[in-house]
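Chemist: have a look; sequence and predicted model below, questions after that.
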Amino acid sequence: MASAHILGFPRIGAQRELKFAQEAYWRGEVSLATLHDTGRDLRARHWALQQQAGLDLVSVGDFTWYDQVLSTLALLGALPVRFGFDARTLDDYFVALTKWFDTNYHG
């Protein structure tokens, strides 16, 4: 019997909730806890949507706060120490995007 599965689920939210929460955090309008709540709520909602759609396997581990490459490097502990970033913290993660990658890439 075949199983239904997708490789990943768009993380930003149907109403671009993650984007707006990140921008509000960067402007100092919401707390880090609020940003974390948004991410947690989106992951739970997306898992439920996949389950309700009848998928046999739900995609997990595909969420990233902004950049898939940076998230993977942080997960693997592969960020060069010489840059002084601890991308496991969101503040350093976001600083690394602008200071280390020096890009306007919007993942």
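Modeler: The structure has been received and is ready for your questions.
Chemist: C-alpha only now, for contacts and for neighbours.
Modeler: Noted.
Chemist: any idea how far residue 46 is from residue 74?
Modeler: Residue 46 is 23 Å from residue 74, where distance means Cα to Cα, to the nearest Å.
Chemist: revised request: answer the last question for residue 95.
Modeler: Taking Cα to Cα, one finds residue 95 at 13 Å from residue 74.
Chemist: try this one next to it:
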Amino acid sequence: MATQFWMIRAGEGGYLVEDFERTGHVAIGWREAGDFTPIQTLGQMRERLAQAYPDEKPGWLGNAAAMCFKFRKRIRPGDRVVTYDPQRREYLIGTMEATTSSSPD
């Protein structure tokens, strides 16, 4: 099986790239949606996001749900992750060791 690569953006304009590099972690936003651990289907993800963001349009919800669901259920240990540092004009590449869910506050 071929190695899977995933682009994980480090926030708008790459403002979190130093945190990604320093901690060795990648992450996504949508904090208001809470813990995605119990989510098992794309429909559940869409429902969770619709509850957390009731003013968003259906197109936004569908796109956000697809991105969150991939992060939650499709990225696996051994997959490669890539992010871009616009300041240094470099791509940072890592390997997923495990997926966890936490909500740092």
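Modeler: Sure, I can see it. The structure displayed is predicted, hence computed values, not measured ones.
Chemist: do you know the score for how well these two fit?
Modeler: Remark: TM-score between the superposed chains equals 0.29 [TM-score structural alignment, normalised by the length of structure 2]; 55 aligned residues with a Cα RMSD of 4.4 Å.
Chemist: coming back round to it: between residue 95 and residue 74 of structure 1, who's got more neighbours?
Modeler: residue 74 (18 against 15; other Cα atoms under 10 Å).
Chemist: so residue 65 of structure 2: helix, strand or coil?
Modeler: helix (DSSP: H, G, I helix; E, B strand; the rest coil).
Chemist: so it touches residue 42, yeah?
Modeler: Yes. If you go by Cα atoms under 8 Å, residue 65 of structure 2 and residue 42 touch, sitting 6.7 Å apart.
Chemist: okay, these two: which has more neighbours?
Modeler: The neighbour count for residue 65 of structure 2 versus residue 42, taken as other Cα under 10 Å, is higher for residue 65 (22 against 17).
Chemist: which non-adjacent residue is nearest that one?
Modeler: Excluding its sequence neighbours, the residue lying closest to residue 65 of structure 2 (Cα to Cα, 6 or more residues apart in numbering) is residue 46, at 4.9 Å.
Chemist: if I pick the one you found, what's in contact with it?
Modeler: Applying Cα atoms under 8 Å, 6 or more residues apart in numbering, we find residue 46 of structure 2 in contact with 61-62, 64-65.
Chemist: of those, closest to residue 7 of structure 2?
Modeler: Taking Cα to Cα as the measure, residue 64 is the one of these closest to residue 7 of structure 2, at 14.9 Å.
Chemist: residue 83 of structure 2 versus that closest one, what's the distance?
Modeler: 18 Å.
Chemist: equivalent analysis for residue 59 of structure 2, please.
Modeler: Distance from residue 59 of structure 2 to residue 83 of structure 2, counting by Cα to Cα: 25 Å.
Chemist: these two: who's more crowded?
Modeler: Per other Cα under 10 Å, whichever of residue 59 of structure 2 and residue 83 has more neighbours is residue 83, with 21 against 9.
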